[in-house]
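Asks: no sequence for this one, just the structure:
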């Protein structure tokens, strides 16, 4: 039996008996997601789409991976196609909102998130997403309300405080930021490496309040002196701090894998 005939026989046997690869494939995708192997996941989902054209679930997962990889054009292409086909699940709307947010279309992002909420997504994560874009639109009170809603649903405390800090910094409420973040920073088990965003937000507030020494002590292990000089100068020269920062949950700076 030559190689071509052998391969054909193996393919036929798998088709007839259902070779036990689905579990291995799922494990493989999960492993790729753990190491952010976006090219590998894209290849996998595109191959799956070739086998099952127009499968909405596969297409949405592909769009999610494209979004995670930073290819917003490709992600938007598949999301737009799914929506044109009448798909309007909460998960798809949330993905559409994240894509719009990443593109700078904060109004479009908010609309998508609000539609997802109307479709039944009552998650704390959606409250966070809504709060972030509301902050970027300058609707600080509404943003704070969304963050507090997430807090009431048990969302990570440090992530909540970081998002609130961004709002307060944007409004010039620097002392409020220090009062909220300093108790967390000074806890015995606080690890700056795991929570750099909180440390930076706290340091920015201290710089704006003129406490350069304490801010330097917080940042010195994260940046070299040249970088710190630039950072201090930029912060001091800012009259209004933009609420354009997305703060992720403290457990890890990544999106959930599809």
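Replies: Sure, I can see it. Owing to the predicted nature of the structure, the values given are computational and were not obtained by experimental measurement.

Asks: alpha carbons only for contacts and neighbour counts from here, please
Replies: Noted.

Asks: helices of the stretch 151-258 of the chain, start to end?
Replies: For the stretch 151-258 of the chain, the helices defined by DSSP state H, counting those that start in this stretch cover 157-170, 174-185, 196-208, 212-219, 225-237.

Asks: tabulate those helices (a markdown table), appending distance to residue 43 and mean neighbour count.
Replies: Below are the helices of the stretch 151-258 of the chain laid out as a markdown table (distance: least, CA to CA, whole Å; neighbours: other CA atoms under 10 Å):
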| stretch | distance to residue 43 | mean neighbour count |
| --- | --- | --- |
| helix 157-170 | 33 | 23 |
| helix 174-185 | 42 | 17 |
| helix 196-208 | 33 | 22 |
| helix 212-219 | 41 | 16 |
| helix 225-237 | 39 | 13 |
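
Asks: okay if I get those helices as CSV plus distance to residue 35?
Replies: As requested, the helices of the stretch 151-258 of the chain are exported to CSV (distance: least, CA to CA, whole Å):
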stretch, distance to residue 35
helix 157-170, 23
helix 174-185, 29
helix 196-208, 21
helix 212-219, 28
helix 225-237, 29
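
Asks: residue 138 is nearest to which of these?
Replies: Evaluated with CA to CA, the helices of the stretch 151-258 of the chain place helix 157-170 nearest to residue 138, the distance being 8.8 Å.

Asks: show me what the closest one is packed against.
Replies: Applying 3 or more CA pairs under 8 Å, 6 or more residues apart in numbering; DSSP states H and E, we find helix 157-170 packed against helix 140-152, helix 174-185, helix 196-208.

Asks: okay, the angle between the second one and helix 157-170?
Replies: Helix 174-185 and helix 157-170 are oriented at 160 degrees to each other (axes from the mean of the first three to the mean of the last three CA atoms, to 10 degrees).

Asks: elements contacting helix 174-185?
Replies: Packing partners of helix 174-185 (3+ CA pairs under 8 Å, 6+ apart): helix 157-170, helix 196-208.

Asks: so which of those helices gets nearest residue 230?
Replies: Smallest distance to residue 230 across these (CA to CA): 12.6 Å, for helix 196-208.

Asks: re the thing from before, format the helices and strands packed on helix 157-170 as CSV; extra columns: distance to residue 50.
Replies: Output for those, formatted as CSV (distance: least, CA to CA, whole Å):
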stretch, distance to residue 50
helix 140-152, 39
helix 174-185, 50
helix 196-208, 41
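
Asks: so for residue 120, which of those sits nearest?
Replies: Ranking these by proximity to residue 120 (CA to CA) places helix 140-152 first, at 15.4 Å.

Asks: also this one, for the comparison:
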């Protein structure tokens, strides 16, 4: 009889272990395949069996969040936070993500802080915190949070892209370009990086020249392709890997348009009064890739070469290679003569901008 009881006990333990392994395998399969509906059904069964299974409800909230059903995610995670005897750090993190996805970034930051205080130390948490800080205009703290995510192993490209977005929000376009251009040169297939780089370059040009400024040429060297330059901002996504719904660069600038109306008017006036600047133009290309390829071929000349986009009246964008930034035509000519040996093999002329 004694041995029979031991055998039965071992059988029960074996069945329990097998069920746990089977459950974990199902969870892994649903997660890897991003079958969030499967995860939802899996955890809902557990909650139906035991409405005090707080871990199952937390996992169910996460599944709903991944699926994009924010109302259901909020319902279950709020139950965990309100009714469970000891909510986990992850529960606060999930609640913070729900709030952020609903664009309540200030409240999300409170939950992220609670998650950190309870011991959560993941790269994803600091990444999401950085996004919320950026959206609440706490830019220095946002960059610090992104770098904490970097130290915890978050993808470098996503980190750099989000830091660049902070610089765009601050209208520090050159800093954004300095971060994004090397990423573009290494991998031109990343659409998010490409979009943010183009935004940075176009906004930098717009800021320097003022809205609806004209690109002019000196009468001695006419550029037949010069045209009115009107910058059009393109849509942007902070990162494909970040699940928080963020305000795009375009929406950010649109939201600021009212408070900046007087500033914009002053920019227009100052732009109209601004002096001309002169550059050595070494070419104009249809795409950024062509311009970069040409610029890279000119690096051996050791000339300072920048790429400047200009939008033509037919909505096409050209990318110009410019060298130098001079206050007068005479200065530009002097520079050209000093570098005649380097410039002569290339078609160039003096480009005048205002």
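Replies: It's in. Just so we're clear, the structure is a prediction, and the values are computed from it rather than from any experiment.

Asks: quick one: TM-score?
Replies: Overlay of the two chains. TM-score (TM-score structural alignment, normalised by the length of the first structure): 0.72; 208 aligned residues with a CA RMSD of 2.7 Å.

Asks: coming back round to it: residue 30 of the first structure: which of the helices of the stretch 151-258 of the first structure is closest?
Replies: With CA to CA, the closest approach to residue 30 of the first structure among the helices of the stretch 151-258 of the first structure belongs to helix 157-170: 25.1 Å.

Asks: what's the match for residue 84 of the first structure in the second structure?
Replies: Correspondence of residue 84 of the first structure to the second structure, assessed by TM-score structural alignment: residue 82.

Asks: run through the neighbouring helices and strands of whichever strand or helix holds residue 71 of the second structure.
Replies: Taking DSSP states H and E as the criterion, residue 71 of the second structure maps to helix 70-83. Judged by 3+ CA pairs under 8 Å, 6+ apart, helix 70-83 of the second structure is in contact with helix 54-67, helix 89-101.

Asks: so which of these comes closest to residue 252 of the second structure?
Replies: Closest approach to residue 252 of the second structure among those is made by helix 89-101 (16.0 Å; CA to CA).

Asks: how much space separates the counterpart of residue 30 of the second structure in the first structure from residue 116 of the first structure?
Replies: Using TM-score structural alignment, the equivalent of residue 30 of the second structure in the first structure is residue 32. Applying CA to CA, to the nearest Å, the value for residue 32 of the first structure to residue 116 of the first structure is 28 Å.

Asks: also residue 247 of the first structure?
Replies: Applying CA to CA, the value for residue 247 of the first structure to residue 116 of the first structure is 21 Å.

Asks: rebuild the helices and strands packed on helix 70-83 of the second structure as JSON lines, extending it with distance to residue 331 of the second structure and mean neighbour count.
Replies: JSON lines is the format used below for those (distance: least, CA to CA, whole Å; neighbours: other CA under 10 Å):
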{"stretch": "helix 54-67", "distance to residue 331 of the second structure": "59", "mean neighbour count": "23"}
{"stretch": "helix 89-101", "distance to residue 331 of the second structure": "53", "mean neighbour count": "25"}
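
Asks: ok, residue 148 of the second structure touching residue 126?
Replies: Yes: the pair residue 148 of the second structure / residue 126 is scored as a contact, 6.3 Å apart, by CA atoms under 8 Å.

Asks: between these two, point out the one with more neighbours.
Replies: Using other CA atoms under 10 Å, the more surrounded residue of residue 148 of the second structure and residue 126 is residue 126, with 25 against 21.

Asks: list the buried residues for whichever strand or helix holds that one?
Replies: Following DSSP H and E, one finds residue 126 of the second structure within helix 123-135. By neighbour count on 16 or more other CA atoms under 10 Å, the buried set for helix 123-135 of the second structure is 123-135.

Asks: distance of the equivalent of residue 65 of the first structure over in the second structure from residue 134 of the second structure?
Replies: Superposed on the second structure with TM-score structural alignment, residue 65 of the first structure falls opposite residue 63. Computed as CA to CA, the residue 63 of the second structure to residue 134 of the second structure distance reads 26 Å.

Asks: same check, this time on residue 202 of the second structure
Replies: For residue 202 of the second structure relative to residue 134 of the second structure (CA to CA), the value is 21 Å.

Asks: for residue 121 of the second structure, same thing?
Replies: 20 Å.

Asks: please name the residues that touch residue 103 of the first structure.
Replies: Contacts for residue 103 of the first structure (CA atoms under 8 Å, 6 or more residues apart in numbering) come out as residue 72.

Asks: need the counterpart of it in the second structure.
Replies: Structural alignment (TM-score structural alignment) places residue 103 of the first structure against residue 102 in the second structure.

Asks: got the end-to-end distance for stretch 282-293 of the second structure?
Replies: Taking CA to CA, stretch 282-293 of the second structure runs 13 Å from one end to the other.

Asks: now it: which residue numbers in the first structure?
Replies: By TM-score structural alignment, stretch 282-293 of the second structure lines up with nothing in the first structure.

Asks: buried residues of that stretch, list them for me.
Replies: 282, 283, 284, 285, 288, 291, 292.

Asks: tell me the helix or strand right after the helix or strand where the third one lies.
Replies: Secondary structure from DSSP H and E places residue 284 of the second structure in strand 277-285. Tracing the chain C-terminally past strand 277-285 of the second structure and defining elements by DSSP H and E, one meets helix 288-297 next.

Asks: show me what that next one is packed against.
Replies: Applying 3+ CA pairs under 8 Å, 6+ apart, we find helix 288-297 of the second structure packed against strand 305-311, strand 317-326.

Asks: could I get the ones you listed as JSON lines with mean neighbour count?
Replies: As requested, those are exported to JSON lines (neighbours: other CA atoms under 10 Å):
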{"stretch": "strand 305-311", "mean neighbour count": "20"}
{"stretch": "strand 317-326", "mean neighbour count": "20"}
